[in-house]
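J.: need a 3D model of the sequence below.
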Amino acid sequence: MPLVTSPKNIAAALTEFWSPRVVAELDDNYVKVAKLHGIFGWHAHADEDELFMVLQGHLRIEMEAESVELDIGEIFVVPKGVRHNPIANDECLVMLIERKSTLHSGDSVTEKTRSLDEQLRPV
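T.: Prediction:
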């Protein structure tokens, strides 16, 4: 029987902010969900693009050259190598699609950084 999941429901059940969980695999990519609130911090992924899709709430992604604002159902791809800083002024649920090699906080390590093992643990 096929596994059907609800990314929004899984993200809503998370108890930690900025702590993504893997909900599916697609070729060399992970599909992740996260609950966000506050400021994540500036970072970049040198070799990987990162897709954000807002499931609930509003997300601002600051980049050095510009910023984007995302509402429910909208997506944005942060191109590889672009420094960015996700900000959720209120609670926001997102789905991410990233290569399996993508480090959570890219070239920065902070208290919000989560290992792949942490991201793979059950909800």
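J.: from here on, contacts and neighbour counts on C-alpha atoms
T.: Fine.
J.: state the helix or strand in which the spatially most central residue of the chain lies.
T.: The geometric centre of the chain, computed from its C-alpha atoms, lies nearest to Leu96 (Cα atoms, centre = their mean), at 4.5 Å. Taking DSSP states H and E as the definition, Leu96 sits inside strand 84-99.
J.: same question for Met53.
T.: If you go by DSSP H and E, Met53 is part of strand 50-56.
J.: helix or strand right after that strand?
T.: Where DSSP H and E defines the elements, the next helix or strand beyond strand 50-56 is strand 59-63.
J.: one more, please, to line up against the first structure:
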Amino acid sequence: MKEINSINIMEKFSLFEKQWTPHIIGELNGQYVKLAKLKDDFVWHSHENEEELFMVFKGTLLMDFRDGRTVEIREGEILIVPKGVEHRPHTNGEVVFSLLIEPKTTLHTGNVESDKTVKELGWI
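T.: This next block holds a predicted model:
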């Protein structure tokens, strides 16, 4: 049987500094639970087959959409990005602590490969 323990999310955030590099902290029903520290701009991308859930623990995450809208996700809030919707996460210069829940098959930068693409995610 798999060991069952609680996970201290803020403690996990203290284990890494690199930004825009998700770290896996759990797995359930074919989904990974990931943590990432975010700062400044990410790349425009979409995920054809997967939805993404973003939850902010610290700071404010801004999510741009191609229709010109920007949605603010503040501490304690979540945003679900539907599959196929092009989006670009970014911050206002602060480091944002975010939790993501998405299928294990989700590629970090979706349909785009860039210098920010992480091909192999690690567990912490």
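J.: picking that back up, mean deviation of the strand holding Met53 of the first structure from the second structure?
T.: Once superposed with the second structure, the aligned residues differ from strand 50-56 of the first structure by a mean of 0.3 Å; criterion: mean Cα distance after the TM-score superposition for the first structure.
J.: okay, that strand sits on what stretch of the second structure?
T.: Mapped onto the second structure using TM-score structural alignment, strand 50-56 of the first structure spans residues 52-58.
J.: could you check which residue of the second structure pairs with Asp28 of the first structure?
T.: Under the alignment (TM-score structural alignment), Asp28 of the first structure pairs with Gly30 in the second structure.
J.: actually, Arg83 of the first structure.
T.: Arg83 of the first structure is assigned Glu86 in the second structure as its aligned equivalent, the criterion being TM-score structural alignment.
J.: how much space between its match and Lys104 of the second structure?
T.: Plainly put, Glu86 of the second structure is 19 Å away from Lys104 of the second structure if you go by Cα to Cα, to the nearest Å.
J.: those two: which has the busier surroundings?
T.: A direct count of neighbours by other Cα atoms under 10 Å for Glu86 of the second structure and Lys104 places Glu86 higher, at 18 against 15.
J.: may I ask you to name the longest helix in the first structure?
T.: Longest helix of the first structure, by residue count under DSSP state H: helix 7-13.
J.: how far off centre is that one?
T.: Between the mean C-alpha point of helix 7-13 of the first structure and the mean C-alpha point of its chain there is a distance of 13 Å (Cα atoms, centre = their mean, to the nearest Å).
J.: which parts of that helix are buried?
T.: Judged by neighbour count (16 or more other Cα atoms under 10 Å), helix 7-13 of the first structure contains these buried residues: Pro7, Lys8, Ile10, Ala11, Ala12.
J.: cool, stretch 109-116 of the second structure as well?
T.: Along stretch 109-116 of the second structure, these residues count as buried under the neighbour rule (16+ other Cα under 10 Å): Thr109, Gly110.
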